[in-house]
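1. Pasting a predicted model and its sequence here:
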Amino acid sequence: MTDERPPATGAQVGVLRLLLTLCGLTALLLASATLVPAPARAAGAPAANRPPAQAAYLADRLRENPVHITDQLPREVPRSMAPDFARLAERTGVPTYVLVLPHQGGSDEDLLGAVHDRLGRDGLFVLLDESGVSQAAAYGVSAPAEAARTTTAFELPYDAGPLRSFGLFVDVVAQGTGRAEARADAAREKYRDGNEPEDMYIGPSDRRNQSFVTGIALTGVPLTILLVAWYVRRARRRFPRAATPRRTAGRTTPSATRRHPAAATRPMWRRLLAPGLALATAAAIALTAPLVFDQTKRGPAPLPTSGDMTARVERVAKGLAQDPVYVDPESPRVLDEAQLTRLHDRIERFGRSEGGGPVYITVVPHLPEDESAGDEELFAAAVRAQLSKAAGFGEANGVYVVADPLDGYIDVFNHGLRLESLRLLFDLPESISYGDDRADEADNHLLGERLDALMTYLDKSPRTEEPTTTGEPARALSPESENSLPPLFATDFWPGLFVGVVAALLLLGLVAGVLGIVAAVLRRRTPPVLRTQALKLAAPSKPSEAYLRRTAGTELSAAADALAETNDAGWQALALAWERFDAAMFLVDGDIEGLSSPGGPRTDPATLLAVIVLARASRNALDGDTNDRCCAVNPLHGPAAGRRHVRVSAQGNRRRMLSLCPLCLDAATAAPHELRERRLTLPGPAGTRVPYDEAEGIPLSALRDGINRLADKVRENAPAE
C-alpha cells in the first residue's frame, strides 16, 4: 500500500519560509544575548540617574551630622560654629539639614534636591555660602522655605554674615506660611522702592574717615571757642553801644588799670570762662568719640581656632598621600573618569622622564575666606609642608598644580625638580592658566583638557642642571588682624588735627566778616551819638541824676575798651589818655558797673559830670585831639572851638572870657541871651538846681583852666594809698 501525499501549494511554501526565517532570527538574538555580557551598573539606579559625587559626599556628611560646615571658609564661617547653627536649626520645628559651602554658582539650584535624594530623608534643607542663605527647600514637610529665604535676602545687608542670616531665616520659618509670605512680600516691595538695608560693619576707609573727623573736632571746636570769644571781646567797640564791664570788688589802682582797663573791672571767672569751656569741650570729644565710633571689627566672623585654619590643608594632604590628583568632593565635579585616568597615566610617565618627578594636582576652590586668604602659592606651600610630614615623602618635592573648579584658574609651583620655576610661575600660556572663550562658557571650564595640555607643557619644559624651587610665599594676615579695624586715634587722626586748626581760623574769619558787616550796618543806622555834634546839641542843660549816672557809666566803659584795644596811638597821646582815665577811675573807685546799676553806690552829680568830661577827653586824646578845653557853658557839649567874652549871668553886665563849643560860639554872636538858657545846672539839695561850677564836692571850677587841670585836682584830692 502506497502512502501518497498531495503536493504542496505555493501559499504553503511561502508560509513555511516565513516561519523558518523568524525562527532563525530568534535563535540569533538569543545567541547574541548569551555571548554579550550586560554593562556593569551601580546599585540602586540606572547609570543615567546615578547621583553626582558631590551630592553623595554631602549626603554622607549630613547623615553623620545634620549641620555640615565646610573647612574652606575658616575666616568667615569656622567649623567651630556648627553648634551655633545647630541650636538655631532646632527652632524651625521640622527636621532641618544645613550645608555651609563656598558659593557654587549655577549648581546651587540643583544641589539640595540631589542631596535630598541621596540622603533619603525628608526635612527642611538649607544651603548657605559666605554671605548668607543662598538656597532653601522643603521636602516632605510644611515650611515656608522660599518666603524665609526671600525675607532674609531683602531685610539683611550683605555684610550681616551667615549666622545672622540663618537666624532670621529660622525666625521667619517659625512664623508659619501665611505670615512668612506676607513678610516676604513686604520686604520685596520695600526693597523695590529703594530702601536697601544699611551695612552693619565698616571698612578701613570708613575708619580713616572717622579718625579724620575726630581729629578735626578735637582741635577745631575748642580752638574756635577760644578765638571767637577773644574776637568778640575785641569787636564790642565797633558797635554803637559798648558793653559795660562787670563790677569789681575793691578799688582799682592806676597801675592795674593801665595794664588792662577792661580786665580791671572783669572778674577772674569771666576771664577763665572761654579757656575752661574749650578745655571741657576737648575732653568731652576725646571721651565720647570712642563711644560713638565704637566699631572694632570689619565683619561678623568669629575668631577661628587653629584646627579650623589647618583642616582643609590636612584633608588635601591626606588625599594626595594616596592619589596625586585630589578633587574636592564638596565642589562641582569638573573631571570625569576618563580624564582622571589619562591624568594619572601622564603623571606616571612624567615621573619616569628625564628630569621629571612627582606631580600633585589639587582641584579645590580658592577664596579670600579660606585659610590662605585666596593665595594659591601659599596654599601649595602649606600642602607640601603637610605632605612632607607623612611617612615616606621626605620633603615632598614635586610640581604642585592648583586648579580652581569654581573660576577655572590654574597655577603651577615647582618645589625641588629640575625645572625653571619662574617660567612655570610667570610664563605659563594663558590658554592653560585662564582658558579661552570656550572654557569661560563651559561649566567645567574645560579643566580636563587644560590639565592635559599642562602635562604636555611640562614634558616639553627645559630641564635645569640643579633642582629649583619657587620662593617662599608671604604669610597671609591672621584672621584677627584681617578682621580688626585700626584704632580711632591713628591713621588720618593726625592730619585731622591740622585741618581742625585751619577750620577754626576760617571760621574766625567768617565770624569777623559777619560782625564787621553788622557793626557797619548798625553804625549807619545808629550814628555814634557820643561823638557827634547832634549829641552835643541835644545835651540837656538840666540833666537828671539818672541821666548823669547812665552817661558816666557808658562813657567810662567806652574809654576803658578804647584804651585796651588801641595799638596805633603815639606815646604822648596814650599817656595823656591814661592820665585822664585814671582820674575818672579814682572818682568811682574803679566801679564802672556800679554807675549804671540802680543798686550801686550813690555818686553826687558833680562827680558824675567830672567822670563824663574826663572819660570823653581820654578817648579824644586817643583820637589825636589834644584840646584841653571843653565848652564852659555846658561841658556836655564837648571840646571848645574858641574863646569869647560873654555874659552868662542875668544880673549885671559883667563879662567873662570863656571857652565855647562851635554852637555856643555862634550863639554868642547871633543870640547872646541864649547862652544863659544853655548853661548847665546840676541837681541840688531839696530839688534845687545849681550851676555846675558852683556845685559842692569836686572842684569843677578847675575846668576854666582846662581838663588836665581838673585831672590834677582830682588826684590831689584822692586819699593816700
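-> Everything's here; your move. Numbers count the residues shown, from 1 in each chain.

2. all contacts plus neighbour counts: C-alpha atoms, from now on.
-> OK.

3. Would you map the strands across the stretch 301-450 of the chain?
-> 325-327, 359-363, 398-403, 410-419 (DSSP state E, counting those that start in this stretch).

4. Among these, which comes closest to Val213?
-> Closest of the strands of the stretch 301-450 of the chain to Val213 is strand 410-419, at 44.3 Å (criterion: C-alpha to C-alpha).

5. So what touches the closest one?
-> 355-357, 376-377, 380, 397-404, 420-421, 424-425, 432-434, 461-470 (C-alpha atoms under 8 Å, 6 or more residues apart in numbering).

6. second one coming, line it up with the first:
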Amino acid sequence: MRTQERTADRRRPTARTAPGTALAAAALAGLVLLGTAAPASAADPSAAPSASASTGTSTPAPASTPAPGQLPAEAPQSERLAAELRKDPVYISADLPRVVPRSLAPGFAAAAKRTGVPTYVLVLPDADRTTLAQVHDRLGADGLYVLVGDLGNITVSAFGVDLPAESAARVVNHQVPYDAGPLVQFDAFVDKVLQDADQVDAELAEIYRDHDHETPRAYISSTDRQNQNLLLGLAVVVLPGLLLALGLRLSRRRGGDRTPAPAPSRTVLLGKQPAVTLTKDAEKPKTGPKTGPKPKAPAVKRPQPGRPGQSGRSAGAAPAPLRVGVLVATLLATVAAAIGVVLAAPAVFPQTIDDPDLSVTRADLEARITEAAAALTADGIYQDASAPNPLTTEQLAAVRQRIAELSAKTPVHLLFTSSDGDDESEGDSDTLLAQVRLRTGRDGVYVQVDPVNGYLGLVEFGPVATDVERQFSRADLRYPDRSADSDDLKLPERLNTVLDEVAAAQPTGRTGNSAEGSDLPELRSNKLPPLFSSDFGPGLFLGALLLGVLVLLGWAAIAAAQAVLRARRAAADAPPSATPPVTGPRRLAARPTVRQLRSWAAEDAGDLAVRLATVDQDAPGRARAWDCLDAAELLLGEDGGRTADPSDLAAAVALARAGTDALTGRPAPLLCRTNPLHGAADGGKAPFWFASVDLGPKSARVCPDCRGAFRSSGADRTAADLAARRAEADERLLRVPDPDGRGSTVWHEAGQVLPAALDGLDALILRARESASVQ
C-alpha cells in the first residue's frame, strides 16, 4: 500500500502509535499548564533545539492561562494545526487575506467532499510535506492530507486511502497556471485525483518527456494592458493610413503623363561631321551645311539648357484627375478599418482583471488581528498557527520570565507571525502592531517576530514615549545578519537583545504613540485599465511616425521601379544606330600632336551632340552634358577648332569626354590629375607620393587606368625611389604641344583654360565661358 510506504519512511524521535501520540500530547499540555519546563520539541520533530536565551535567572515564569479552546504558545505547530482541523477539515491561514481570504473556505470544502474520502486541507504560506505527516500523527485520522501554498502549488500525502494523489498533484502543478489561484488549483487536483491511476501516471510521464513544456499564464498584468493599448494606437493609425495611401495611388488615372512640347531646333557643325539637328530653346538658329564664315557670337548671356526655369524644358500638362469611384471606395475602406480596429479590440483583448476576482471582506482582513489580540489578552504571546515555532520550550519559558520581570516597568507583547506584501497590512509591521494595539487596548511595547524571514518589528504605545525604538534601530536588530553563509536567523539571541533594550529604555518626555489613525490599506482593485487608455495616446504618435516612414519607403520603391521601367522602355524603343556605343577613355596618348587634338575635339564634340539629340528631355545628366558641349563649342570657335590654341583643343576634348560620361551615368566633378583627357577621376585618390613629384595636393584624384598603372609598375611600393616614381608620372602626365610646334608644356601650365581642370569640371566650364567673354 502507498500509505504504508510513506509512513515507514518518516522519521520519529520515539516509536509510538496513534493512541500513544494523543496521550503524549495530552500529557504535554498538562505539563505546560503547570508551568513545567518539559521540552515540547520531543513531541514535534520540526522543532529543532537552538541556543537558549540567557535571562540571568534559573526560575522560569509560569505560562499564562490561554483562552478556552486556544492552545498555549508552547504547543508545536503540528498540534496547533491539528486542533484547527478538528474544528474544520479546511484551515486557511489568516496571513494572506489579500490572496487567499478565509471566505474561500466553503469553496475548498465543497471541492474536498468530491474526493469521496476524508480530506483535510491546509492553506499555508510556508510549509512542506513533513508538516502533513506531523499533523496526521497529531490528528490521528487517516485520509487525504492536502497542503495548498500561497501560489496554488499542491503538496499531498495519503494515509489509509488508495488514490493517485501524488501523481495528480504533480500533473496539476505543471498544467494549471500558477496565477489561476489556489482554489482553481485545488479544484483541478480533485478532478485529477478521481481519474484512473494508470491514466494519471501516463499523463505525468508525458509531461516529464516534454522538457520544453511551459504553463501559460491565466491573467495578464497592467503592463500587458499598457502594451495592448500601445498596439491599438499603432493599429488605429497605420492600418487605415496604409489603405488611404494605397487608394489614393490607385485612384490616379493612367495616361496622364506630361507630353513635352516641341522645342526649336539647332544644328551643330563641327569639322567634317554631318549636320545634326538638336532641340534646345533660345540657342543658335537652325542652319544647314556650313558654306562660309559665320559672324562671331555676340557676348550675351545665353540660357542654359536643361535647367529649371529655362524655356529649354517643356512645361507639363495639368495633373491627371482622380477616379471618383476608387476615391470614394478608399475613404469608405479607411473609415471601416478604423472602426474595425475599435470594435475588434474587446474581442481580441477580452480580459478585464489581472488576478482571480476575490470577494475579500473586512473580516478576512482583520482575522489575524482578531486572533492576535485575543491571544495577547489571554496569554501575552501570540503564536501564529500557520507559522513554525522559532523558539524551543526552554527558550520561550526564559522569554516569559523576562517579560514578567519587565511587566512592572513596560509591558511587552510578542507576536510570532510572518509578514508579507499580501497580508492585511501589505507587509507594514507598524500598521499590524497598531491594529493589534487598538484591539487589545493595552499600552506597552509590541514586538513582531517573523519565524520564516527573521524580521523583527518593534513599536511602543503609551502616554509617554521612551527611547526604546531609537535604541532598537541603533542596535540594527530589524533584519538578520546575512554577512555569513549560515542560514541561522539567530532569533533567540536577537530577541534577548530586544528585551535588553526594553529594560534599558529611558523616558524622553515626549507624548507616546496612541495607535490612532493607522488604518489598514484599502483593497487593491484588480481591474485592468480600460482599452484605449494609458499608452493609447503614445501609440497614436508612434503610429503616425511609422506610417510616414512606410509611405516614404513605398514611394521610393515605386519611383525606383518606374525609373527602371522607363529606362528599359526607352532602350527598347530607341533605334539601334541612334546612340553610338559608349567606350572607355580613348585618348590615352600622353604627348598628342596638334592634328590629333583637333581631330579628337571635332569627333568627340560631334558624338556628344548626337547623343544629346537622342536622349529624353528629362534624362539624368542631360543638363551637365549641354554645359560641357556649350563650353567645348566656345573653345573650338566658329571654324571648328582650326585656329584654336592646342591647349584649348585639349580642354575641348576633356569637356566633350566629361559630357559623354554625364550622359552615361558617370558624372565627373573632378578630372584625372595626370591626364584630364582620360575623363572622370573615379579611380580613387592619387598615390601618396604625388606631392613629392609636384603633382599634389593630397586631395587629387586619378582615373582607374592611371591608378592601376601606378600599382602595377611598383611606384606605389614603399621601397620605390623618387626617380622611378617621377619617371612613371612623366610617362602618363599629359603634355600639350606649343602653338609653334617646337615643344610641349605640362597640361596644368598650358594656356589659360586647361589648368582650370585642377579645380574640377565646373571650374573648367566657367573658365571656357570666360575666355569667350560669355557670362
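-> Perfect, thanks for sending it. Small disclaimer: the values here were computed from a predicted structure and weren't measured.

7. As CSV, the strands of the stretch 301-450 of the first structure with distance to Ala56 of the first structure and mean neighbour count would be great.
-> What follows is those, written out as CSV (distance: least, C-alpha to C-alpha, whole Å; neighbours: other C-alpha atoms under 10 Å):
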stretch, distance to Ala56 of the first structure, mean neighbour count
strand 325-327, 14, 21
strand 359-363, 18, 24
strand 398-403, 22, 23
strand 410-419, 26, 23
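
8. Take these and write them to JSON lines, including distance to Thr456 of the first structure.
-> Below are the strands of the stretch 301-450 of the first structure laid out as JSON lines (distance: least, C-alpha to C-alpha, whole Å):
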{"stretch": "strand 325-327", "distance to Thr456 of the first structure": "16"}
{"stretch": "strand 359-363", "distance to Thr456 of the first structure": "13"}
{"stretch": "strand 398-403", "distance to Thr456 of the first structure": "14"}
{"stretch": "strand 410-419", "distance to Thr456 of the first structure": "14"}
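
9. just to revisit the earlier point, filter the contacts of strand 410-419 of the first structure down to the ones in helices?
-> Of the contacts of strand 410-419 of the first structure, the ones assigned to helices by DSSP state H are Glu376, Glu377, Ala380, Ser421, Leu424, Leu425, Ile432, Ser433.

10. hmm, back to that, and the contacts of strand 410-419 of the first structure, which are buried?
-> 355-357, 376-377, 380, 397-404, 420-421, 424, 432-434, 461, 463, 467-470 (16 or more other C-alpha atoms under 10 Å).

11. ok, now which ones touch the residue nearest the centre of the second structure?
-> The C-alpha lying nearest the average C-alpha coordinate of the second structure belongs to Asn227 (C-alpha atoms, centre = their mean; 11.5 Å). Counting by C-alpha under 8 Å, 6+ apart, Asn227 of the second structure makes contact with Asp535.

12. Counterpart of it over in the first structure?
-> Mapped onto the first structure by TM-score structural alignment, Asn227 of the second structure lines up with Asn209.

13. Same check on Leu124 of the second structure?
-> In the first structure, Leu124 of the second structure lines up with Leu101, judged by TM-score structural alignment.

14. measure that match to Gln175 of the first structure for me?
-> Noted for Leu101 of the first structure: a distance of 27 Å to Gln175 of the first structure, by C-alpha to C-alpha, to the nearest Å.

15. So these two - more neighbours on which side?
-> Taking other C-alpha atoms under 10 Å, Leu101 of the first structure and Gln175 do not tie; Leu101 has more neighbours (20 against 16).

16. okay but the more buried one is in contact with Gly132, surely?
-> No - when contacts are counted by C-alpha atoms under 8 Å, Leu101 of the first structure is not listed as touching Gly132 (10.3 Å).

17. Who are the contact partners of the match of Leu124 of the second structure?
-> Ile69, Thr70, Gln72, Leu73, Leu127, Leu128, Asp129, Glu130, Glu330.

18. Stretch 340-353 of the second structure aligns to what range in the first structure?
-> Aligned by TM-score structural alignment, stretch 340-353 of the second structure corresponds to residues 284-297 of the first structure.

19. Can you pull out the residues in contact with the matching stretch?
-> Tyr201, Ile202, Gln210, Thr214, Ala217, Leu218, Asn483, Ser484, Leu485, Pro486, Leu488.
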